[in-house]
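Chemist: Okay, structure incoming, though there's no sequence with it:
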């Protein structure tokens, strides 16, 4: 199938491996830029900010869901997989955005949500109107209930955001939803479901999409043929053998092998990255197979403390998986689902449970006396700079380049995350705090996000983090990210590193091809740097000495 970009592009159509060491910037579109003043970010807003993205120096944009949705779960409840939410624009707007990104040399990755649809999806509405055991119901997972009259759910399973995992419909049957009741799970044993997603992949690839981020890629295939186990029995089951009834089953890779055939119809082949929270690196590597999706997120650094020992072990383990599988590592610290890492690093370490520490702080209302804000951003910059020097793909989340912290103080009546309303211990008070619209200007109704306010409240301290303020300041976090991303493109050669010889348990030192030395000081005491030209440092280097909680790149 031919390449179908909508406008002239600076992108190479011969580079099939562009994604292996790409810098990818995640955009949560409803909170990026609002073009029409309705308080909700949109696709024309993204298009208007392409010059900003180009100046940042990224290689690709990952666009979180923009499909028609009731927003029961931030757009991950999809009404129509081959359309645009009218509040965010039109298909023409999508084409204009894709063309503008491509013309700027930026690839486009879109989110695909295959485990479940919205309850407003045409198929689910058809299923509700259909009889038991009808073809329409077989696209989803419907079961009769327990008890004399089927009044009890088929099992005692709970949903990820709290509450029961089954919801009853008017004729007495129950349907499964791993997440909210508005997100019924597809039945991936159904050929219609499999074929329809192949149509969806081609639909977006034909519009110039370069890749796909696959939501909860490990959950699609389920084995519900036997008596359903209890929640306690599920918790005790092995999750490393590929035989768990609900997650990470080996059969899921048959689906992704079909997807790979579709990806390979294009020049260059499309790629995908799996969001697969699985138990071992070996299980994760299956999703990154060249016969499957090609890449899988590693969240190992995301959950680690700012600690040299933890970082070194994680990097070593991940690069070993690269060596064994031929795929590539991915590195990420923040996204739309977790407390921002600038905040997490400003909190005391919690023995490798960094994300949990952020959860507890948010639940407490974000007390200022419990966090060291300056240390948080200092450590976040050091960690990010280390990450950008690693072989593999780096995934960044909108706003981290500004040094944004988590917004904890959001009134209950203005929150949107279903995990907050359903009482789940998902991430503090829910994930709204990392989804607050970006500040572009230091003043105005929404700090330049749009003319009509913002769908989540922005704190007053956003003014000092506004893009227009940081662009003028060479010492700002934004200026730092721009320099780091520009230099990252100069690190060429094999996807390898060699550990250096600095013998300090609080320091990591490795060397990339071209004699790029990377020194990350996780401690507080200064450390002497190797001899060479300091290309960039996250804190001031004086007399060849790197201060604590800082990283430097040196070329010898």
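Modeler: That came through fine. Note that this is a predicted model, so its numbers are computed, not measured.
Chemist: alpha carbons only for contacts and neighbour counts from here, please
Modeler: OK.
Chemist: Give me the secondary structure label for residue 45.
Modeler: Put simply, residue 45 is helix when judged by DSSP: H, G, I helix; E, B strand; the rest coil.
Chemist: mind listing what's buried in stretch 435-448?
Modeler: Taking 16 or more other CA atoms under 10 Å as the neighbour-count basis, stretch 435-448 is seen to contain the buried residues 435, 436, 437, 438, 439, 440, 441, 442, 446, 447, 448.
Chemist: ok, and what's touching it?
Modeler: The list of residues contacting stretch 435-448 from outside it, by CA atoms under 8 Å, 6 or more residues apart in numbering, reads 28, 30-33, 41, 336, 398-399, 407, 449, 451-458, 462-469.
Chemist: Please compare the first structure with the one that follows:
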């Protein structure tokens, strides 16, 4: 019998490179820092790590503005450091997934510099989406599209033309209808595959191809311009919007080409899409047999604290991926959203709910993605305005994503909590994190870290053998009961304790007293 591909049931740990571990004392995490902390991931029990962009970049969006896709920014180390990280991870039994940013380049990429120098109508400009403006003197943007980071999605250059940027103005969008763009990225894929990486996380995977006319977005009554990022709505409940900038049919041709490239390499190399699609069905299109291997399932992340909502997400996701033979993914936090203990109310209640949601998620078929620090129970940090660095903060004046990107606490009793050998981290850490460090929680059976270690160890015993079917035995606003193979999962989202079904307790997210308490989950065998 052939064993399933490693990624189908893997637990992958997201490393936000700036905030994981600093080896040289400059206050910013780096590749040698990650390498030195890989034993933590092995001991945690994950199967792979996904590393956010570490390529050459002016860091206007912390690496998601790439100036050179085949080199390492000196802030994070060198190509030799990247090779050493991959080698050490493989020695520890960990797969390595790197982040690829194909929707846009940095405005400091050689291609964009050439486009600005060459002028309107040039072959160099054809690699990007330059257009003339509207109005008698071209002083109005070519269409009404808005940047995900706020404000118009167009910036005018000195010769009067405008270029599209669905994110920051330093991140010009590429024109994926231009053949040179596809050729460039096939070369990038091969460069990193040849260096031994096991997969790629594809940033803004739904955004590469725009509707060719670049027409205005049609906005319904009560709607606002823009989309393509988390809204706080459950995917089950979303009203479909007109989005000519996202999820166009031609984008799938890109991933069919990429799949052929990966299939030419040994070792089950994989692609996972960050695709903020509007429905579970459109998400499933990214994971058809000849395209991506996985796509992030953001409907689990967006669901409110409700047994009924979680049940709807489970059934909807499994129904969507089944026709294409894909494995689902589950995720609760990442570097772009408020950490889930805070989303669930914060404090002891938020942490209890976070642990319960995590335990429920880990019982489901498919793969799970964890975000660094969630194994410590870290909450969203209220970063002072003078320390905020998210470009969306500077564009909109609204609190951005810095609060989920505060550097990891490893040990010690005060900042920087062994994050680096010296110096203040690039975002200051709270003064009250001493009880939350890896060192403080290790060996404490009641700690969130030890809970994660136990949950991941328990998951390993049945993840690849329990099958892909999940039976929703019951769900209302308060209690969700699921069965997958030999494991029954009960999640209490209510306010009163409920009786436990028959069975041996495998693991619980919190103490069991008088049945299953509120905000608690349990696995029964």
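Modeler: That came through, no problem. Here the structure is a predicted model, which is why all the values come from computation and not from measurement.
Chemist: Pick the one among the buried residues of stretch 435-448 of the first structure closest to residue 286 of the first structure.
Modeler: Out of these, the one with the shortest distance to residue 286 of the first structure is residue 435. That distance is 30.8 Å, counting by CA to CA.
Chemist: Just tell me what the closest one corresponds to in the second structure.
Modeler: Residue 435 of the first structure maps onto residue 405 of the second structure when the alignment is built from TM-score structural alignment.
Chemist: what about its match, distance to residue 376 of the second structure?
Modeler: Relative to residue 376 of the second structure, residue 405 of the second structure is positioned 14 Å away (CA to CA, to the nearest Å).
Chemist: Turn the buried residues of stretch 435-448 of the first structure into a markdown table, including distance to residue 50 of the first structure and secondary structure.
Modeler: Formatted as a markdown table, those follow (distance: CA to CA, whole Å; DSSP: H, G, I helix; E, B strand; the rest coil):
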| residue | distance to residue 50 of the first structure | secondary structure |
| --- | --- | --- |
| 435 | 20 | coil |
| 436 | 20 | coil |
| 437 | 17 | coil |
| 438 | 15 | coil |
| 439 | 16 | coil |
| 440 | 14 | coil |
| 441 | 17 | coil |
| 442 | 20 | coil |
| 446 | 20 | coil |
| 447 | 19 | coil |
| 448 | 16 | coil |
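Chemist: Return the residues in contact with residue 326 of the first structure.
Modeler: Going by CA under 8 Å, 6+ apart, residue 326 of the first structure touches residue 289.
Chemist: secondary structure element for residue 523 of the second structure?
Modeler: Residue 523 of the second structure is located in strand 520-524, with elements delineated by DSSP states H and E.
Chemist: For that strand, which helices and strands make contact with it?
Modeler: For strand 520-524 of the second structure, the elements it packs on are helix 347-362, strand 487-492, strand 505-508, judged by 3 or more CA pairs under 8 Å, 6 or more residues apart in numbering; DSSP states H and E.
Chemist: whereabouts in the first structure does the second one align?
Modeler: Looking back up the chat, that one is strand 487-492 of the second structure. Using TM-score structural alignment, the residues of the first structure aligned to strand 487-492 of the second structure are 516-521.
Chemist: Show me what that stretch is in contact with.
Modeler: Stretch 516-521 of the first structure has contacts (CA under 8 Å, 6+ apart) with 308, 382-383, 386, 389, 491, 506-512, 527, 529-530, 546-556.
Chemist: Got a quick ChimeraX command for the buried subset of those residues?
Modeler: Here is the ChimeraX command that selects only those of the contacts of stretch 516-521 of the first structure that count as buried (16+ other CA under 10 Å):
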select :308,382,383,386,389,491,506,507,508,509,510,511,512,527,529,530,546,547,548,549,550,551,552,553,554,555
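Chemist: so who does the most centrally placed residue in the second structure touch?
Modeler: For the second structure, the residue sitting closest to the mean C-alpha position, by CA atoms, centre = their mean, is residue 334 at 4.9 Å. Applying CA under 8 Å, 6+ apart, one finds that residue 334 of the second structure lies in contact with 14, 370, 371, 404.
Chemist: mind redoing it with 6 Å?
Modeler: Shown here is residue 334 of the second structure, whose contacts under the criterion CA atoms under 6 Å, 6 or more residues apart in numbering are residue 371.
Chemist: ok, now residue 217 of the first structure?
Modeler: For residue 217 of the first structure, the set of contacting residues under the criterion of CA under 6 Å, 6+ apart consists of 274, 275, 276.
Chemist: Name only those of those residues that count as buried.
Modeler: With burial judged by 16+ other CA under 10 Å, the buried subset of those is 274, 275, 276.
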